[in-house]
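**Student:** Structural data only, the sequence is not supplied:
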């Protein structure tokens, strides 16, 4: 896999049973790249390991005044130098390729899971954790994949050095063969403690990231209630905890690094002392001593890969665990029914949990006293369960459960716009360039959403587009527009898709009453003959609806037109007019009672 071939056509099905299993699966997916990188790493390290041989031959040739052997040594040094250069360049190239492709695979998996879960993702996992996984954690996971091949090359190189020195000069080679494994494994007793400290650091850093993300998301509310200092103090405390944890973790890794410097130095001194005695006794030549001494000195480079792989695994394992936890989430608790691809979902939209029914082709308004209940209901109408792990009854469209339909089919027939839609940066033309039926042109959608002033503002902001608002760029999240303008552009984007069922959660909460009345009329006219469900409490919207359903304490308890419910339903008046009656509230009817009332109304 080359970088130019990204993104993957299919990133695969990951093993998410644990963080370690996820890392193993990721390594298997890039086995070819790992082998290629390891081979280049072997060329690089063996070239370094071969330098002492050429130096030893050269030193002995000078001692013996042998010009032929000196020329041979020069040729060997040139060859080893070329191997070092080629191996280093290609090792870096292939290792970075492994890092980028692994990170891209993880990001594709996360993107696919985000698209699958939609807005339910942030209800199951904190928004800060999602940000942390998709940024910092991806880098840590890629680091481990990159370091793995270098570690393998270093380990094989050390084995070759030990065997080669034992064959070349057994007296010194045995000392080296015993000492190098001790050096490589000397840090193992410290790794569990270093790993625990790294895990604590990552956990605290994740909590600080979540706190920062949540604070930024609610900054406007915090300013309104004067809570900035309170949350700033909390973030400072969390930041200090992260700093202290990072210092404790760094101390342990510094100790590991120090051990891997001190112990090779001790081995080098021992080899030099023992080798000097052997040379004085005439048991080895000066060239052989120089060769063995240089080889031991150069083992520092492959030994560093042992420290790196330990650090990479310690930091990447909690990151992989977090990524696996996100990737293990599923859309629903039930499996798609066989043959669901051929089933056509049309007709009434019905939620058995609340008893809410939205007849096909009608404009149905839903009134909930609790905005959170309305948000969860909107998600359910889009095919998501109320709770991730609880048994649930799926919403039915034409008698077919939405969670038994393929995800693409379900999202084609039902579109949910939440109360805080996001506008991506780009031109207005790109914003409205979404999958759609073709039955509603962008001009009609913009007109129905009453975006005339938005188009005028974009035309005036145009610099090099000749005043064409469709070609004017919108800043990230539409920050250059007012809240009402952003809301209406998002509504136009939803209208242009022209789905079978459109669910809108408070689509006009940020606009003035005059504009709201015009938007209500535009949506009602444009969606005539199509199923539309609006969750709102604004009388201007409710008055345009064909039918209104009141949801109280999680149950649909009353239905009728806006004026009928105002006249006979005190709970409805309390929500819509913000007034309360002294008369006691009637008991909540059962779902069957509401269905009987629907039959009478029909």
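**Tutor:** Ah, there it is. These numbers were taken from a predicted model, which means no experiment stands behind them. Residues are numbered from 1 along each chain as shown.
**Student:** going forward, measure contacts and count neighbours with C-alpha atoms only.
**Tutor:** Noted.
**Student:** quick one: the strands in this structure?
**Tutor:** All strands of the chain, identified by DSSP state E, fall at 349-351, 356-358, 363-368, 396-397, 400-401, 414-417, 426-427, 473-474, 501-505, 531-535, 547-552, 555-560.
**Student:** possible to save those strands as a markdown table with mean neighbour count and distance to residue 2?
**Tutor:** Formatted as a markdown table, these follow (neighbours: other CA atoms under 10 Å; distance: least, CA to CA, whole Å):
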| stretch | mean neighbour count | distance to residue 2 |
| --- | --- | --- |
| strand 349-351 | 23 | 47 |
| strand 356-358 | 24 | 51 |
| strand 363-368 | 25 | 52 |
| strand 396-397 | 24 | 45 |
| strand 400-401 | 20 | 42 |
| strand 414-417 | 22 | 37 |
| strand 426-427 | 16 | 29 |
| strand 473-474 | 21 | 33 |
| strand 501-505 | 24 | 42 |
| strand 531-535 | 25 | 47 |
| strand 547-552 | 23 | 55 |
| strand 555-560 | 23 | 55 |
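**Student:** Can you add distance to residue 88 and give these back as JSON lines?
**Tutor:** What follows is the strands of the chain, written out as JSON lines (distance: least, CA to CA, whole Å):
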{"stretch": "strand 349-351", "distance to residue 88": "63"}
{"stretch": "strand 356-358", "distance to residue 88": "66"}
{"stretch": "strand 363-368", "distance to residue 88": "65"}
{"stretch": "strand 396-397", "distance to residue 88": "61"}
{"stretch": "strand 400-401", "distance to residue 88": "58"}
{"stretch": "strand 414-417", "distance to residue 88": "53"}
{"stretch": "strand 426-427", "distance to residue 88": "42"}
{"stretch": "strand 473-474", "distance to residue 88": "45"}
{"stretch": "strand 501-505", "distance to residue 88": "57"}
{"stretch": "strand 531-535", "distance to residue 88": "62"}
{"stretch": "strand 547-552", "distance to residue 88": "68"}
{"stretch": "strand 555-560", "distance to residue 88": "68"}
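**Student:** The structure to be compared is supplied as follows:
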């Protein structure tokens, strides 16, 4: 795999049972690149290790006054220099390729998981944690993958040099062969505390990142209530904690580096001292002493790779563990017993799956809550609790995350087909869910509305149904000189230049353009005034005629225009019917919709009577007749 071949057509199915297994899986997926890097690394270090031997030959040739051997040594050094330069260049190229391709694979896996989980991802993992995993953790994982082949080449070369020294100079070779492993093992006791400090730094950095993102996202609100300095002080304290943790971590790694300098230096002193003693006794020549000194000096270089791989592994394993935890989240669940034989809808709906290759159609039914949305009708679900409504919306979309405490929770059915068992693309084509806090990406309005759709609903119709006339007028003013076309006006990141109601209506228009077979809207009009909400309700009913639409809301204006209303206190269906029927027959529903108590005390009932039908109309959204 080369960099110009990125992105991967398929990044693969990772082993996410643990961080170590994930790293092992990454290594297997890059076996070719690792072998290439290992080959060039071994050639590079073998060339470096051979230079001291040739220098020893040259020194001995000078001592023996042998011009032929000196010339041969000079030619060999020139040849080794060329080999080292080429091998070093290719090693760097191969190692960096491994780093980039590994990081790209992890990022693609994370992006795929984010697309699979949708908005439910941030309900399982904090947004700051996801940001840290997709940036800093990906870099650390790539670092370990890149350093692995260089470490392996260093280990192979070190073993080779020790073996040559044992054969050529057994006395000095024994010292080197025993000393080098001891040098490597000397830093092992320091690695666990260094890793713990690095983890502490990483955790504090993640919390600081999350605090920063929350502060930036709510900056407008903070300014409105004068809370800027409070949150800035919190971030300052969090950043100082990160700095302190980074200093503590750096101290430990500095100690490891000092040990890696001190101990090899002591080994070199011991070898030179003993070698000089042997040379004085005539047991080795001067050239051999120089060669041994050069070989031991060379061994300090691969020892640096041992330190690097220890550091890379210490940093990358927790990062791989966090990445594996995110990648281990699953959308699918085992099929429940609520699917009737033959794929019939337990709710009794008449819908069914579309023809071969056609879209999935039919009634929408949730066995967990008991919500039944007949095909082609506008159904409004009243939960009373925004969190319950949000979880219901996720479940209706067929991509709510699996919960360990609910391993056998049955799937939502569309026309008798379990959404959780469908491919993600098919499930989301059939059911589109608009979250209560939809995100507007930066770009022009034309780009915002350029989404996959059936092509049966135009952007103009969707904008009209969502009552975006004032939004278009505001965007036209910022469309640029001489243009005046609101479709070319740029929308800032997350639509921060627009009001909450304007963002909500543009998001609704984007959802309407898709003309999805089933559209689920979670509080689509919570940020607009009642007059605009009434017009949106009419436009939604008109534009979605013949399509299945589920709205989670307790707005009387939306409820009065629904074909069917389902009351779900606590997330379980308790009553169904029209808005007016439920107002008359169900006190709990009336209390939620009118924001009052289930049973009115006598004095409240008298006041209600005195206020007349107009007051009741304001609370219920309908006109009462005598």
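**Tutor:** In hand now; what should we look at? Just so it is clear, the model here is predicted, and its values are computed rather than measured.
**Student:** what's the closest of the strands of structure 1 to residue 486 of structure 1?
**Tutor:** For those, distance to residue 486 of structure 1 was read as CA to CA. The smallest value, 10.1 Å, belongs to strand 473-474.
**Student:** so that closest one matches what in structure 2?
**Tutor:** Per TM-score structural alignment, the counterpart of strand 473-474 of structure 1 in structure 2 is residues 490-491.
**Student:** Which residue of structure 2 is paired with residue 485 of structure 1 in the alignment?
**Tutor:** With TM-score structural alignment as the matching criterion, the partner of residue 485 of structure 1 in structure 2 is residue 502.
**Student:** Spatially nearest residue to that match, not counting backbone neighbours?
**Tutor:** residue 471 (6.1 Å; CA to CA, 6 or more residues apart in numbering).
**Student:** Can you get me a residue count around whichever residue in structure 1 pairs up with that neighbour?
**Tutor:** Using TM-score structural alignment, the equivalent of residue 471 of structure 2 in structure 1 is residue 454. Counted with other CA atoms under 10 Å, the burial measure for residue 454 of structure 1 works out to 19 neighbours.
**Student:** How much space separates residue 454 of structure 1 from residue 525 of structure 1?
**Tutor:** As defined by CA to CA, to the nearest Å, residue 454 of structure 1 lies at a distance of 21 Å from residue 525 of structure 1.
**Student:** Also residue 354 of structure 1?
**Tutor:** 28 Å.
**Student:** Between the two, which is the more surrounded one?
**Tutor:** Neighbours around residue 354 of structure 1 and residue 525, counted as other CA under 10 Å, are more numerous at residue 354. The numbers are 18 against 13.
**Student:** and the residue nearest to residue 86 of structure 1 when sequence neighbours are not counted, what is it in contact with?
**Tutor:** For residue 86 of structure 1, the nearest residue in space outside its immediate sequence neighbours is residue 44; the separation is 7.3 Å by CA to CA, 6+ apart. Residue 44 of structure 1 makes contacts with 83-88, 91, as judged by CA atoms under 8 Å, 6 or more residues apart in numbering.
**Student:** go on, residue 347 of structure 1?
**Tutor:** Neighbour list for residue 347 of structure 1: 359-360, 397-399 [criterion: CA under 8 Å, 6+ apart].
**Student:** Any of those buried? List them.
**Tutor:** Buried residues within the contacts of residue 347 of structure 1, defined by neighbour count using 16 or more other CA atoms under 10 Å: 359-360, 397-398.
**Student:** Looking for the alignment partner of residue 514 of structure 2 in structure 1.
**Tutor:** Structural correspondence for residue 514 of structure 2 with respect to structure 1 (TM-score structural alignment): residue 497.
**Student:** quick one: its match and residue 436 touch, right?
**Tutor:** Yes: using CA atoms under 8 Å, residue 497 of structure 1 is in contact with residue 436, at 4.0 Å.
**Student:** quick one: which of these two has more around it?
**Tutor:** Set side by side, residue 497 of structure 1 and residue 436 give different neighbour counts by other CA under 10 Å, the larger being at residue 497 (23 against 17).
**Student:** For the more buried one, which residues are in contact?
**Tutor:** By CA under 8 Å, 6+ apart, the contact list for residue 497 of structure 1 reads 434-438, 440.
**Student:** That'll do, ta.
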